[in-house]
Structures are given as structure tokens and as C-alpha cells.
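A.B. asks: Okay, sequence plus prediction incoming.
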Amino acid sequence: MNHRQILFVIFGLMAGMFLSALDQTVVGTAIRTIGDDLHGLSLQAWVTTAYLIVSTISTPIYGKLSDIFGRRPLFIFAIVVFIVGSVMASFSTSMIELATFRAVQGLGAGGLMSMPLAIMGDMLAPRERAKYQGYFLAVFGVSSVIGPLIGGLFAGTNEILFIAGWRWVFLINVPIGLAALAMVLRFLHLPKVDRHSVRIDWWGAAAVIVALVPLLLVAEEGQTWGWSSPASIACYVVGVVGVIAFIAIEVRMKDDALIPIKLFHSSTFSMATIIGVLVGFGMFGAMMTIPLYLQIVLGSTPTESGFQMLPMILGLMIASIGSGQLIARTGRYRMFPILGTGLMSAGFLYLTFMKYNS
């Protein structure tokens, strides 16, 4: 593939990832309006949880199935499912319906988040990937800041083209998804893969569900149930059993496992994975809780809180794109995770001193 073809594919992949990342933030500022309109604000947590549970479970399954059947058909499937789920969600008449349709969206979102990076790995040499991965992180940053703005704008509008404003939170995904689908169909052509002598790790997938669903459920409902209540303890136990079962199954499945255990024999891979988990805790925690602090404590509107997050998002975009370019030119990457985690830790330490009038 020449540079022009690669760029068109990258645009399609970024549009797909933009859909999934945007949908994690755009609903947050609109959920109050949605809950009031559908007379079910007390069920709002399930609208978010249904999306997260299904997308989390489907992510490793997409990865394995794409190893067997190819990246392109799985990515196309993910885009189509997400578009269908978005249209269904826009026609919801109750919060239960909306949660169900959000689960359909989550099924597509699992592929939209994981497939682009896997496809990049097939297209590009390792040294070149860092340059383009910076653009993907920039897309994530942009979606994180404009998501609350778009959600607040639509939720604050009674009607757009004779359709309730909040329903456009989901309908906006349709044109973006169709554009991504068109670019992928036109420009993404990867070599066919051998489908023979490969086992699908269905038991591993089942163990992922057993492990994640109870833990996500207690994370969502634990404050209501009580963290030491029988229901919470049951979720802890089932989740831990699921994790142990998943590890045992992955060891037994060897190379056909969803996540081959032999990968962790590499100290670089293991350390990068651990850092990724810890950085994810910090980054997602900040992106979700700082806007709440701005709105609830300081009294900002959803739109204002989105603008107030711009310094963090600009820092994320500049650092991700800049470090990717430097890695591509020099081939050295070790200093960037060290510097990045150090700066993030210092920033969070400073934020622990925030007060109601900061």
C-alpha cells in the first residue's frame, strides 16, 4: 500500500474508533434529559452498564475471530452492528429498551476499539505504527472533549427536524458510521488468512463473561447494595472464580487462547500491559470525574465543563502525536512511558488538594 492508500484506510479506522469513543462520553450529559423523557431516570445506570459490559466482553472475542476470519470482515461487521444499534437506540420508548439497544451498540463498539489497532499491525512496520497510533489517541481525545458538548447541545434542544433533540445523540452516529464503512470497503484490502487447524476459544469467552459481568455489576450497584452485602460478596466470589477459570483455560488452549499466556513471558509485554491498566485507571477516572466536579461542585454547565477540559485534552493530543512522531524517527520509546506516567502522577497528586472553591 502506498502512503495515500494508507491514509484513506487510517481515516476509515479513525472514524470507526471515533464512533465508539464518542459514545462513551456523549450520553453522559444527555442522560438526565433522556431519563426524564422516558420516565425512568432511576434506571439510567443500566444504559451505561449495558454498553460497557458487552463492549468489554466482545473486545477479546473480536481479536480472536479476526485472527481466524480476517480483520476486514470483522471490522465491517462491527461498524454495521454499531450503526444498527444507534438507530434502534434513537427509537427507544423506555429506559429498558434503551439499555437493550445500547447493549447492541456495545457489541459493535468492542470491534471498533480493538480492530483498528490490529489492522494497523497488519499494515505497518512496528516503527511506523507509533506515528499513526498518535492520531488514534488524538481521535480519542477529541471525542472525549466534544462528546459532552454534543450531548449537552442535543439534550438542550427540544426538536431537530421534528425529532426530539436527545435522540440525535444516537442518530449522529449514522452518517459517521456510513462514511467509515465506505472508506473501509473502498480502501482496506488485506491478505486472506488460513482458516484451517484453528480452534475458537469459546470456553475462554464464556469465562470472560463469568469474570467480568459480576465485577462490573458490583462496581455499578455496590454503593446501593452495600459493598459487604451478600449480593456484593456473591459478585466478588463469582468474578474471582471466573478469572481463575479464564487463566486455567487460556493455559490449556495454548496458541488458540483468546489471550495466549506465553505473551506474558516477555517482560516488555507484561510491563506495558501493567502500565496500560494503571494509566487507564487514572486517565478514565480523570475524564469521568473531573467534569462531574466542574458541574456539581463549581456549578458549570455541561458545555462549560467540556471547554474547561480542553487543557487536559490538548496536552493528551500534543503528547500522543508528538511522541509517536519522535518514536518513528528515532526508534526509541522507553523514555515516553516513564516521562508520561511521571507527569500524570504529579498532576494527580496536585489534584488531590482540590477544594470546593479551587
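C.D. replies: Ah, there it is. Residues are numbered from 1 along each chain as shown.

A.B. asks: going forward, measure contacts between C-alpha atoms and count neighbours the same way
C.D. replies: Will do.

A.B. asks: if I look at Lys132, how far off is Arg195?
C.D. replies: No Lys there; residue 132 is Tyr. Going from Tyr132 to Arg195 by CA to CA, to the nearest Å gives 29 Å.

A.B. asks: here comes the other one, which I'd like you to weigh against the first:
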Amino acid sequence: FSHRQILTIIVGLMVAMFLAALDQTVVATAIRTIADDLQGYDLQAWATTAFLITSTISTPLYGKLSDIYGRRPFYLFAIAVFIVGSVLCGMATSMYQLAAFRAVQGIGAGGLMSLALAIIGDIVPPRERSRYQGFFMAVFGASSVLGPVIGGFFAGQGSLFGVDGWRWIFFVNVPLGILAFAAVFRVLHLPHQRQDHRIDWPGALALITFIVPLLIVAERGRIWGWTSASALVCYAIGIVGLALFLLAERAYGDEALLPLRLFGNRSFSIATAGSVVVGAAMFGGLLLLPQYLQIVHGSSATVAGLQMIPLVLGI
């Protein structure tokens, strides 16, 4: 690749990664407005968790599938799915629809974030990779700051061009996604050397079976009662899902979605535990503080987004 081609590819990858990272937090500030409009505030958590679940589970699957069939087709597929998901989210008429369409969006986002770094590894010499990967990490950090602000801005607009303001949170992804798709489609032509893998589909399904019931009871437990029959059924399904996930990971060995042998390394285990704590604190703050500012302090969506800037930056 020429230097100009590499820059074109990187711009397309950075735009796509920015959109995927932005959509992890952009809904947080706007969710009260969205939920009030769609009359489903008790389901608001699913607008975010559905996106995070599908993006997390699809991320390693994209890596293995791209090793088998090539990076380019799966990256273009991820962009296309993300664009379609964004359009559907913008057209949602209920919180159930929004949660389902956010899950579709997350399937695309998982590929946008993981394959971007893999493609950089394919087109850039090893000595330069850290510099380019630093650009992508800067994009990820910027999206964490801009997400609540952009979400608050659009949610604070009653209507833009005859469309509810909050719907532009999703529609604005479309032209940027098309730009990224065009850049990658035109310039990224990688030679592919097939690497065969076993795809851990059972592990992915078992992980969903484990996570989703626990999220349901976390969301509905205060209404059902934490020891009600419905809650106990969710607990039981979650435990079965966890057992099936562990069995699948053990059976697939190094090809597993999450190879269990890694936890035998003390450094990996400590780093993973730390990442869980940091992730819980970061996403908990980014997702709940905007709602706290609006509901308790009476801030508008736009003001709440601006108030999040110093909190995110730690000022």
C-alpha cells in the first residue's frame, strides 16, 4: 500500500471505530427523553445492555471468521449491519423495538472495533503499529467524552427537519458509516491466507443464556421480588447457561471464545479482574450519571451532557 492508501484506509477505520465506540455511551444522556417518548422508562437499561451484549460476544467471532474468510468482507459486513441497525433504531416506535435494533447495531459494532486493529496489523509494519494503534485509542477516548454531549444535544432538540431530535442520534451514523464503507471498499484489498479455526458457536449461545436471564432479573427483580418464582427461574437458567459455557470453553480449548487456560496465568487473572472493576465503574458512571443529573437535579438533556464533560475527564 502507498502512504496515501494507508491514510485513506485508516481514516475509514477510525470513522467506523468512532461510531461504534460512540454508540456505547451516546444513548445515556438521551435515554430519558427516548423512554418518555416511547413510554417505556422501565425498559431503558436494555437500550444500552443489548448493544453491549451483542458487541462483546461478536467481537472474538469476527476475529476468527476473518482469519478464515478474510478481513475485508467481514469489515464491510460489520459496517453494513451497523448502518442498518442505526436506521432501524432511528425508526423504533417502542422500547422493545429499540432494544432489539440496538442488539443488531451491536453485532456490527463488534466487528468495527476488533477488525480495525487487526487490519492495522495487516497493512502497517510492526515498528509503526503502536503509533497507529495510539490514534485508535485516542478516538475511543474522545468518543467517551463526546458521546454524552452529542446525545444530550440531539435529545434537547424537540425536532430537526421534521424528525424527533433524539432519532438523529442514530440517523447521523448513516452518512458517516457510508463514508467509512466507501473508503474501505475502494482501497482495502488485502491478500488473504486462510487460517482454519473452530468457531465456538456453543460458547457464544451459552454465554447469552447465562447473561440475559440475569439482566432480566436485575431489571425486573424490584417488581417481581428477588425471590419470586420468575426471579428463581431466571437464576436457574443463568446457572445452567454458566455451566454450559464452561463446558463449551473446556471442550474447545484454545479455540474457545474465552480459553480457560488463560486464567492459569496470575497476571492475566489479576488484569482481567481489574478490567472488570474499571469497566463497571466507567460504564456505570457514564450510563447512570446523566440520568441522575436529569431526574434528581432537573438538568435538561443538553445541560446534563455538558455537565458530564468534567466528570469524564476527572476534573
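C.D. replies: Done, it's in. Just so it is clear, the structure is predicted and the values come from calculations on it, not from any experiment.

A.B. asks: coming back round to it: could you check which of Tyr132 and Arg195 of the first structure is surrounded by more residues?
C.D. replies: Ranked by neighbour count (other CA atoms under 10 Å), Tyr132 of the first structure and Arg195 place Tyr132 first, with 20 against 11.

A.B. asks: tell me the SS of the more buried one?
C.D. replies: Put simply, Tyr132 of the first structure is helix when judged by DSSP: H, G, I helix; E, B strand; the rest coil.

A.B. asks: what's the neighbour count on the closest residue to it other than its chain neighbours?
C.D. replies: Among residues not flanking Tyr132 of the first structure along the chain, Gly324 sits closest, at 7.1 Å (CA to CA, 6 or more residues apart in numbering). Residues lying near Gly324 of the first structure (other CA under 10 Å) number 24.

A.B. asks: try Arg131 of the second structure
C.D. replies: 10.

A.B. asks: ok, back up a step: aligned partner of the residue nearest to Tyr132 of the first structure in the second structure?
C.D. replies: By TM-score structural alignment, Gly324 of the first structure lines up with nothing in the second structure.

A.B. asks: what's the host helix or strand of Gly324 of the first structure packed up against?
C.D. replies: In the assignment (DSSP states H and E), Gly324 of the first structure maps to helix 310-330. Packing partners of helix 310-330 of the first structure (3 or more CA pairs under 8 Å, 6 or more residues apart in numbering; DSSP states H and E): helix 126-155.

A.B. asks: quick one: buried residues of the helix it packs on?
C.D. replies: 127-155 (16 or more other CA atoms under 10 Å).

A.B. asks: That one vs the second structure, mean deviation?
C.D. replies: In the superposition with the second structure, the average deviation recorded for helix 126-155 of the first structure is 3.0 Å (mean CA distance after the TM-score superposition for the first structure).

A.B. asks: For the following helix or strand past that helix, give me the average deviation versus the second structure.
C.D. replies: The helix or strand immediately downstream of helix 126-155 of the first structure is strand 159-160, counting by DSSP H and E. By mean CA distance after the TM-score superposition for the first structure, the fitted strand 159-160 of the first structure averages 2.3 Å away from its aligned residues in the second structure.

A.B. asks: next one: strand 159-160 of the first structure to chain centre, how far?
C.D. replies: A distance of 29 Å separates the centroid of the chain from that of strand 159-160 of the first structure, by CA atoms, centre = their mean, to the nearest Å.

A.B. asks: counting contacts, what elements does the host helix or strand of Leu247 of the second structure pack onto?
C.D. replies: Assigned by DSSP H and E, Leu247 of the second structure falls within helix 229-252. Contacts defined by 3+ CA pairs under 8 Å, 6+ apart place helix 229-252 of the second structure against helix 201-224.

A.B. asks: Name the surrounding residues that touch the helix it packs on.
C.D. replies: With contacts defined as CA atoms under 8 Å, 6 or more residues apart in numbering, helix 201-224 of the second structure is touched by 42-43, 45, 53, 57, 226, 230-231, 234-235, 237-242, 244-246, 248-249, 256-257.

A.B. asks: Buried ones among those residues?
C.D. replies: Here, 16+ other CA under 10 Å leaves 43, 45, 53, 57, 230-231, 234-235, 237-239, 241-242, 244-246, 248-249, 256-257 buried among the contacts of helix 201-224 of the second structure.

A.B. asks: ok so, going back, ok, and what's touching the helix or strand following the helix holding Gly324 of the first structure?
C.D. replies: Later in the chain than helix 310-330 of the first structure, the nearest helix or strand by DSSP H and E is helix 335-351. With contacts defined as CA under 8 Å, 6+ apart, helix 335-351 of the first structure is touched by 279, 323.
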